[in-house]
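Visitor: I'll drop the sequence and a predicted model, then ask my questions.
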Amino acid sequence: MKNLFLFVILACLTGTLFAQVDTVDIYSQALKKSLKAAVVKPQGYEHRESAYPTVYLLHGGAGKFSDWHLKTTEDNLLINLSNQYGIIIVTPSVGPLSYYWDSPNQDSVRYETYMIQELIPFIDQKYKTLKMREGRAIAGLSMGGHGALMLSAKHPELFTAAGSMSGVMNIDVGLWKVEESYANSVNQRLEASIGTFNREAPFSPFTVVGLVDRMKENGIFLLIDCGVDDFLINTNRQIHQLLLENGTPHEYTERPGAHTWEYWTEALPFHMLFIHQVFKKNGIY
């Protein structure tokens, strides 16, 4: 079912470009509601028999599935990258500040179950995807960076690579460069969702820095980047140091920039190139 909002935005594009983007409604049994996702298909998709690799691209804390399509500072960025690398790109929606996890306290926050047990099987059934980890990757910005690294660390059978752009690598707001009132508000929502959590090592498994040993074990290719003026820079430097200390291979980059769509628009092509190179190593191309 086409989403009217995206229809209006994309109607100004050529018919060929419009045909490359589907908006789908997925009913979640875990959440007892429907959620939207956008699916970008490479040019020529309808006429090709063979399957495509897939990248799941996650939004941030107050975002939604259409953000990556409407907020980048480069027009048609996802369509162009899908065409360039011959990949399907899926942008799902989750709840605000839900962190892509299953809350032990809130039945309305079961987004890990949704992503892993409902969304991916839906996409694999409906589209011509490579239904194996060697052809599937995940990346995201801010809260979506947390989701990408968390989900890949916990489900290495599903993903071969994961990327974080300006990601929440530690949910401990004491490390964030934000005003105290905002930090307190976020902390209250976090504790309502998962309860009190350990802010020192050993870290909670609900925070990405608490999963570094799993990252070492599962061998997923990792790319982490963050702007030097980003309020989350300290959490990114922390996970980089932890991965160095436990010997987990990863790529880490700091570049000029802050928590902005200008930064993420520039970062995404590097992530897609990184993922494309991993797919090539896996013999996908």
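Guide: Sure, I can see it.
Visitor: going forward, measure contacts between C-alpha atoms and count neighbours the same way
Guide: Fine.
Visitor: Next up, the contacts around the closest residue to Arg255 other than its chain neighbours.
Guide: Distances taken as Cα to Cα, 6 or more residues apart in numbering place Gly227 nearest to Arg255, at 5.0 Å, with adjacent residues excluded. Residues in contact with Gly227 (Cα atoms under 8 Å, 6 or more residues apart in numbering) are 166, 233, 254-259, 263.
Visitor: Repeat that for Asp67.
Guide: With Cα under 8 Å, 6+ apart, Asp67 has these contacts: His59.
Visitor: With Leu223 instead?
Guide: Counting by Cα under 8 Å, 6+ apart, Leu223 makes contact with 162-164, 250-252, 271, 274.
Visitor: And Tyr52, by the same measure?
Guide: Residues near Tyr52 by Cα under 8 Å, 6+ apart: 86-88, 128-130, 135.
Visitor: Would you format those as TSV with distance to Gln241, neighbour count and secondary structure included?
Guide: TSV is the format used below for the contacts of Tyr52 (distance: Cα to Cα, whole Å; neighbours: other Cα atoms under 10 Å; DSSP: H, G, I helix; E, B strand; the rest coil):
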residue	distance to Gln241	neighbour count	secondary structure
Gly86	34	20	coil
Ile87	32	25	coil
Ile88	33	29	strand
Lys128	39	19	coil
Thr129	35	18	strand
Leu130	34	17	coil
Gly135	29	27	helix
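Visitor: now for the lengthiest helix in the chain, which elements pack on it?
Guide: In the chain, assigned by DSSP state H, the helix with the most residues is helix 261-281. For helix 261-281, the packing partners by 3 or more Cα pairs under 8 Å, 6 or more residues apart in numbering; DSSP states H and E come out as helix 77-85, strand 136-141, strand 161-165, strand 221-227.
Visitor: which one of these lies closest to Met150?
Guide: For those, the distance to Met150 is smallest for strand 161-165, at 9.3 Å, taking Cα to Cα.
Visitor: helices or strands up against the closest one?
Guide: With contacts taken as 3+ Cα pairs under 8 Å, 6+ apart, strand 161-165 sits against strand 136-141, helix 143-154, strand 221-227, helix 261-281.
Visitor: Could you list the buried residues of the following helix or strand past that strand?
Guide: Counting by DSSP states H and E, the element after strand 161-165 in chain order, helix or strand, is helix 180-194. In terms of neighbour count (16 or more other Cα atoms under 10 Å), helix 180-194 has its buried residues at 183, 186-187, 190, 193-194.
Visitor: what's the farthest-apart pair in the residues you listed?
Guide: Ala183 and Ile194 (16.3 Å).
Visitor: ok, the residue nearest to Ala139 when sequence neighbours are not counted - how many residues close by?
Guide: Once flanking residues are discounted, Ala139 sits nearest to Gly163: 4.3 Å by Cα to Cα, 6+ apart. Gly163 has 33 neighbours, counted by other Cα atoms under 10 Å.
Visitor: alright, now check it against this:
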Amino acid sequence: MKNVTILFVILLQLALSAGSGRNEVCIEWVSKALKAEGLEHKTFQSDIIEGEASFHIYLPKQYYQSPEKRLPVMYWLHGSGGKPSQDYRAGGGRGPAAISKHFGTAMQEGKIPPMIIVYPNGLRKGMWVDSKDGKTPVESLVIKELIPHIDKNFRTIADNSGRLIAGHSAGGYGAARLGFKYPELFCAVSMRGAGPLQEVFVPERGPEGNARTRGRVLRKIYGSDQEYFKRLSPLYLAEKNAEKIRKNLQIRQIIGEKDYCLPANIEFHRHLEALDIPHEFTILDSVKHDTHQLMQVLGESSSYWQFYRSVFGSLKTFEQAESR
């Protein structure tokens, strides 16, 4: 009987150890490499996670054609459930390859200034925050390590005038909260179909299809703590840093008419208005919560491209960068 008890204890310990290992494996700080024209997969050593972390980077043709010049950077944050090495859902058109083609073509056609695009690895459900339990410090990794790494290893305009942060869905939420929390690091924020932008984050409130996901994210990322969620939210950060945001950031908010995030986006728009924070707010007719559909519709709009020209200015920006 004693031997049976010992065997049971050993098996239980092994099972718990295996379970813990599986949890660690799920934190994929190094994603699979995605191959596409102009797109590269890179890794760097992180002190924060004590290991390697990956990112994808798109370097436009102008980066190689003019090696004496520096270029601005757009940090593109992917949505929840996606990974930077995927096109996210069946049919593609939503990942770094499609996004790079979308912007790369516009650069070649002269619609927007040439820019580097960085795709950080925000994990499947990292939400672009430091989780309350400390296991997924995505925010710290991006702000404290990735941005300095990019500026050190690529020819960037290494100040806030050369950084735009953008994203779709949870990536739009991440772009808003990181841009609003660190307005001294960026010159612009672009949100598409951003969420969660609501004040309270619970499974019972929001799109029915996402209820279970909200529950898991609330537990794993925010520790089931509504106050923690609130302190990290773009709503709260807009209030806290309103003066700096007004001074430093150009802000654009785009949402589809049929996007389930529309109600919260309208409330967020009104919140920014109440704080007297200038921003562009656009509702696109008949558009759902779909990056690919958004890009198709927006690509035909001259005002859409004008935002990037306004943010990064004329070619003088790049000429001045040569002397830095």
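Guide: Looks like it came in fine. Keep in mind it's a predicted model, so treat the numbers as computed, not measured.
Visitor: follow-up on the earlier one: what's the most buried one of the helices and strands packed on helix 261-281 of structure 1?
Guide: Highest mean neighbour count of those: strand 161-165, a mean of 30 (counted as mean count of other Cα atoms under 10 Å).
Visitor: I'd like the distance between Lys220 of structure 2 and Lys181 of structure 2.
Guide: 22 Å (Cα to Cα, to the nearest Å).
Visitor: In three-state terms, label Thr282 of structure 2 for me.
Guide: Under DSSP: H, G, I helix; E, B strand; the rest coil, Thr282 of structure 2 falls in the strand class.
Visitor: In contact with the aligned residue in structure 1 for it, which residues are there?
Guide: Aligned against structure 1 by TM-score structural alignment, Thr282 of structure 2 finds its counterpart in Thr253. By Cα under 8 Å, 6+ apart, Thr253 of structure 1 lies in contact with 224-226.
Visitor: switch to 10 Å and redo it
Guide: Counting by Cα atoms under 10 Å, 6 or more residues apart in numbering, Thr253 of structure 1 makes contact with 165, 223-228, 236-237, 240.
Visitor: Farthest pair within those?
Guide: With distances taken as Cα to Cα, the most widely separated pair in the contacts of Thr253 of structure 1 is Leu223 and Val228, at 16.2 Å.
Visitor: Could you give the separation of the helix ranked longest in structure 2 from the chain centroid?
Guide: Looking across structure 2 with DSSP H, the single longest helix is helix 2-26. How far helix 2-26 of structure 2 lies from its chain's middle: 37 Å, per Cα atoms, centre = their mean, to the nearest Å.
Visitor: What residues sit buried inside it?
Guide: Buried-residue list, helix 2-26 of structure 2, by 16+ other Cα under 10 Å: empty.
Visitor: For the counterpart of Ile49 of structure 2 in structure 1, which non-adjacent residue is closest in space?
Guide: Ile49 of structure 2 maps onto Leu31 of structure 1 when the alignment is built from TM-score structural alignment. Computed as Cα to Cα, 6+ apart, the closest residue to Leu31 of structure 1 that is not its neighbour in sequence is Ser108, at 5.9 Å.
Visitor: can you pull the contacts of the one you found?
Guide: 30-33, 95, 98, 102, 193.
Visitor: Could you export those to JSON lines, including columns for distance to Val39 of structure 1 and secondary structure?
Guide: Shown next, in JSON lines, are the contacts of Ser108 of structure 1 (distance: Cα to Cα, whole Å; DSSP: H, G, I helix; E, B strand; the rest coil):
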{"residue": "Ala30", "distance to Val39 of structure 1": "22", "secondary structure": "coil"}
{"residue": "Leu31", "distance to Val39 of structure 1": "21", "secondary structure": "coil"}
{"residue": "Lys32", "distance to Val39 of structure 1": "22", "secondary structure": "coil"}
{"residue": "Lys33", "distance to Val39 of structure 1": "19", "secondary structure": "strand"}
{"residue": "Gly95", "distance to Val39 of structure 1": "19", "secondary structure": "coil"}
{"residue": "Ser98", "distance to Val39 of structure 1": "22", "secondary structure": "coil"}
{"residue": "Asp102", "distance to Val39 of structure 1": "24", "secondary structure": "strand"}
{"residue": "Ser193", "distance to Val39 of structure 1": "29", "secondary structure": "helix"}
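Visitor: Just the buried residues of those.
Guide: Buried members of the contacts of Ser108 of structure 1, scored by 16+ other Cα under 10 Å, are 30, 95, 98, 102, 193.
Visitor: distance of the aligned partner of Asn187 of structure 1 in structure 2 from Tyr173 of structure 2?
Guide: The equivalent of Asn187 of structure 1 in structure 2 is Gly215 (alignment by TM-score structural alignment). From Gly215 of structure 2 across to Tyr173 of structure 2, the span is 17 Å (Cα to Cα).
Visitor: go on, Glu52 of structure 2?
Guide: From Glu52 of structure 2 to Tyr173 of structure 2 the distance is 25 Å (Cα to Cα).
Visitor: Repeat that for Ser233 of structure 2.
Guide: Using Cα to Cα, Ser233 of structure 2 is found at 8 Å from Tyr173 of structure 2.
Visitor: Give me the more crowded residue out of these two.
Guide: Taking neighbours as other Cα under 10 Å, Ser233 of structure 2 and Tyr173 compare with Tyr173 leading, 27 against 24.
Visitor: Correct me if wrong: that one contacts Gly126.
Guide: No. Assessed by Cα atoms under 10 Å, Tyr173 of structure 2 is found out of contact with Gly126, at 11.6 Å.
Visitor: what's the overlap in contacts for those two?
Guide: Gly79.
Visitor: re the thing from before, shared with structure 2, which of the contacts of Gly227 of structure 1?
Guide: Retained in structure 2: 166, 233, 254-259, out of those (criterion both residues aligned by TM-score structural alignment, their matches' Cα atoms under 8 Å).
Visitor: In JSON lines: these, plus distance to Gly61 of structure 1.
Guide: What follows is those, written out as JSON lines (distance: Cα to Cα, whole Å):
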{"residue": "Ser166", "distance to Gly61 of structure 1": "12"}
{"residue": "Ile233", "distance to Gly61 of structure 1": "16"}
{"residue": "Glu254", "distance to Gly61 of structure 1": "21"}
{"residue": "Arg255", "distance to Gly61 of structure 1": "22"}
{"residue": "Pro256", "distance to Gly61 of structure 1": "22"}
{"residue": "Gly257", "distance to Gly61 of structure 1": "19"}
{"residue": "Ala258", "distance to Gly61 of structure 1": "16"}
{"residue": "His259", "distance to Gly61 of structure 1": "12"}
